[in-house]
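Trainee: sequence unknown, structure follows:
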């Protein structure tokens, strides 16, 4: 355990998850401005093709079919971007969101140090983290007790699964970061990481929440099929939003700054979890909007 860890804090493997996973970077970026422009255009062209057509998504059963309602849980999922300029400002934004549960994607030592300098540990006494200096670190912080946690491979990238006791209801939470299709060769990992995240639902005996950067829109065929195959529901569909863009934020593409136009971040749940509200939260220093959901667990 490191100096940041307390009795309810687990650094779930340091940076070994990424280091021991073949190709655990998001791709090699070509040098020079022209190369970077070509890279961005190719990356987003691939993602744009995968987003079409935007087919209707199953919003899940009506609330009346879910049985007696249980506890309410607020959840924040944020890709903080590992190259962020001001981790302290990011932590302040995470605290302002005032969620019961926080999932951080691209969790690095800089993020962990900023959390330690803040009141985060007082508000979230139960923490499981997998620090990585690349793109695949993650953290789950909760006001409720963490009862189990483990690392696993998710389609060729590090995964992190956490079980939490919410007022007597055991739930499973997974911070998701699917491979980004920066290079054409990344597309296969893009698909396998999406499929592997959804496959956690197999044999899961408790409400399941998979939250983070799926690097896919709701129209992406592999994403839709993965959710349908495992009987999972996108919170965006549950609240009636067909297009809820979270990327890019202050991220020039071919030298042009666009407002967010791709919904790459999602909170996905098993069908027994009801989404009552969903909103986007601006976090400084990252090119993703965070998502904050109000969820109703089954009794």
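Mentor: Alright, I've got the coordinates. Being a predicted model, the structure only gives us computed values, none of them experimental. Residues are numbered from 1 along each chain as shown.

Trainee: hey, let's count contacts and neighbours off CA atoms from now on
Mentor: Noted.

Trainee: residues near the nearest residue to residue 263 once chain neighbours are set aside, how many?
Mentor: By the measure of CA to CA, 6 or more residues apart in numbering, the closest residue to residue 263 outside its immediate chain neighbours is residue 245, 3.7 Å from it. Neighbourhood size, residue 245 [other CA atoms under 10 Å]: 19.

Trainee: then residue 38?
Mentor: Neighbourhood size, residue 38 [other CA under 10 Å]: 13.

Trainee: same thing with the one 3 residues further on?
Mentor: For residue 41, the count of nearby residues is 15 (other CA under 10 Å).

Trainee: cool, residue 209 as well?
Mentor: With other CA under 10 Å as criterion, residue 209 counts 27.

Trainee: just checking, it touches residue 176?
Mentor: No: Residue 209 is beyond contact range of residue 176, at 9.8 Å (criterion: CA atoms under 8 Å).

Trainee: correct me, but the residue nearest to residue 263 touches residue 262?
Mentor: Yes: contact between residue 245 and residue 262 holds when scored by CA under 8 Å: they sit 4.6 Å apart.

Trainee: tell me where the stretch 51-200 of the chain has helices.
Mentor: 87-97, 109-117, 120-123, 187-199 (DSSP state H, counting those that start in this stretch).

Trainee: got these as TSV, with distance to residue 268 and mean neighbour count columns?
Mentor: Below are the helices of the stretch 51-200 of the chain laid out as TSV (distance: least, CA to CA, whole Å; neighbours: other CA atoms under 10 Å):
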stretch	distance to residue 268	mean neighbour count
helix 87-97	19	19
helix 109-117	25	17
helix 120-123	25	15
helix 187-199	9	21
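
Trainee: second one coming, line it up with the first:
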């Protein structure tokens, strides 16, 4: 039974999109299982070893145990290794590229000074700040010369999502709040592409799962309606293991690195970087693009935040 459960857990990312059809009280269990599928794989491996011990010779059982230990260790160590490999402030921006920086500031607890310095040193063209505040936005504006396209929302504690861009890039009359998510959802038509900041519900709670599924569907519908190059950056509260995100990404690319850099299920994790387990294991933050080539990308630590920041250099 344990082996069957482990295999089912491992395969949960491929079960399809039906989270919203489950009873509300248990619906959150499916996205939770999907995002933690490596744990299910480890459970399946341990169960398989137990079967081997019961049915095979001792030498075979010992070998299987060693292999299982290595596999289980990998499920713990690989996310950290991937995160470290992709970490670091990017170098000088190449000519002809657009640099995007996105940070969930953990209810605006991230260091304003560190955020401002990071955006300035990166020479970011666009900055997205989720769970931010007016003071945090002002600090980044002062340090970089970028401007927020909308005032920061205060309708909920973590509801402020800021989209900061180079002032000369914004097309007059194009700025709006899409209101496609529970949190602020700023969008602006820039000179050569459409840019939006995203922060969705977290499907870890039974009362938020339905909203998260709806938000992902609404974002997908909106993205399909936009003509030309598009960038969607922020905290999607979803990993590549979630069918809802993969469906949203139809026609889009998740910019996680340059050529040869792991992506998809093996992309560098961004959360959690604080709390009881300050080792990122999930890639919840994404820069989704259409009409661009991902020249380079990575993650960067942000003092005071429970998320790693993500950045990407995009080329037309």
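Mentor: Good, I have the coordinates. The structure displayed is predicted, hence computed values, not measured ones.

Trainee: would you pull the TM-score for this pair?
Mentor: The TM-score (TM-score structural alignment, normalised by the length of structure 1) is 0.68; 226 aligned residues with a CA RMSD of 2.6 Å.

Trainee: residue in structure 2 matching the residue nearest to residue 263 of structure 1?
Mentor: Aligned by TM-score structural alignment, residue 245 of structure 1 pairs with residue 269 of structure 2.

Trainee: helix or strand for that match, just tell me which one.
Mentor: Secondary structure assignment for residue 269 of structure 2, by DSSP states H and E: no helix or strand.

Trainee: tell me who's in contact with it.
Mentor: Going by CA atoms under 8 Å, 6 or more residues apart in numbering, residue 269 of structure 2 touches 79-80, 82-83, 280-284.

Trainee: just tell me what residue 283 of structure 1 corresponds to in structure 2.
Mentor: In structure 2, residue 283 of structure 1 lands on residue 302 (TM-score structural alignment).

Trainee: count of residues packed around its match?
Mentor: Residue 302 of structure 2 sits with 20 neighbouring residues when counted by other CA under 10 Å.

Trainee: cool, and residue 240 of structure 1?
Mentor: By other CA under 10 Å, the residues close to residue 240 of structure 1 number 10.

Trainee: before we move on, what about residue 78 of structure 2?
Mentor: Per other CA under 10 Å, the neighbour tally for residue 78 of structure 2 reads 15.

Trainee: which residues touch it?
Mentor: For residue 78 of structure 2, the contact set (CA under 8 Å, 6+ apart) is empty.

Trainee: aligned to it, what sits in structure 1?
Mentor: Pairing criterion TM-score structural alignment: no partner of residue 78 of structure 2 within structure 1 is identified.

Trainee: and the residue mapped onto residue 195 of structure 2 from structure 1, how far is that from residue 163 of structure 1?
Mentor: Matched by TM-score structural alignment, residue 195 of structure 2 corresponds to residue 173 in structure 1. Taking CA to CA, to the nearest Å as the measure, residue 173 of structure 1 falls 6 Å from residue 163 of structure 1.

Trainee: now residue 294 of structure 1
Mentor: Remark: distance between residue 294 of structure 1 and residue 163 of structure 1 (CA to CA) = 18 Å.

Trainee: residue 55 of structure 2: neighbour count?
Mentor: Neighbour count of residue 55 of structure 2, defined by other CA under 10 Å: 11.

Trainee: flag every buried residue along stretch 142-162 of structure 1.
Mentor: Applying a neighbour-count criterion of 16 or more other CA atoms under 10 Å, one finds 142-146, 149, 154-162 buried in stretch 142-162 of structure 1.

Trainee: can you tell me which of those is nearest residue 101 of structure 1?
Mentor: Residue 101 of structure 1 has its nearest neighbour among the buried residues of stretch 142-162 of structure 1 in residue 142, at 4.5 Å by CA to CA.

Trainee: so which strand or helix has the residue most central in space within structure 1?
Mentor: Central residue of structure 1 (CA atoms, centre = their mean): residue 212, 1.1 Å from the mean position. In the assignment (DSSP H and E), residue 212 of structure 1 maps to strand 208-213.

Trainee: what helices and strands are in contact with that strand?
Mentor: Packed against strand 208-213 of structure 1 by the contact rule (3 or more CA pairs under 8 Å, 6 or more residues apart in numbering; DSSP states H and E) you find strand 69-79, strand 101-105, strand 169-177, strand 265-270.

Trainee: now the angle from the first one to strand 208-213?
Mentor: Between strand 69-79 of structure 1 and strand 208-213, the angle comes out at 20 degrees (axes from the mean of the first three to the mean of the last three CA atoms, to 10 degrees).

Trainee: how far is strand 69-79 of structure 1 from where the chain is centred?
Mentor: 13 Å (CA atoms, centre = their mean, to the nearest Å).

Trainee: tell me which residues of that strand are tucked away?
Mentor: So for strand 69-79 of structure 1, counting by 16+ other CA under 10 Å, buried means 70, 72-79.

Trainee: can you lay out these as JSON lines showing distance to residue 119 of structure 1?
Mentor: Converted to JSON lines, those look like this (distance: CA to CA, whole Å):
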{"residue": "70", "distance to residue 119 of structure 1": "29"}
{"residue": "72", "distance to residue 119 of structure 1": "23"}
{"residue": "73", "distance to residue 119 of structure 1": "21"}
{"residue": "74", "distance to residue 119 of structure 1": "19"}
{"residue": "75", "distance to residue 119 of structure 1": "18"}
{"residue": "76", "distance to residue 119 of structure 1": "17"}
{"residue": "77", "distance to residue 119 of structure 1": "19"}
{"residue": "78", "distance to residue 119 of structure 1": "18"}
{"residue": "79", "distance to residue 119 of structure 1": "20"}
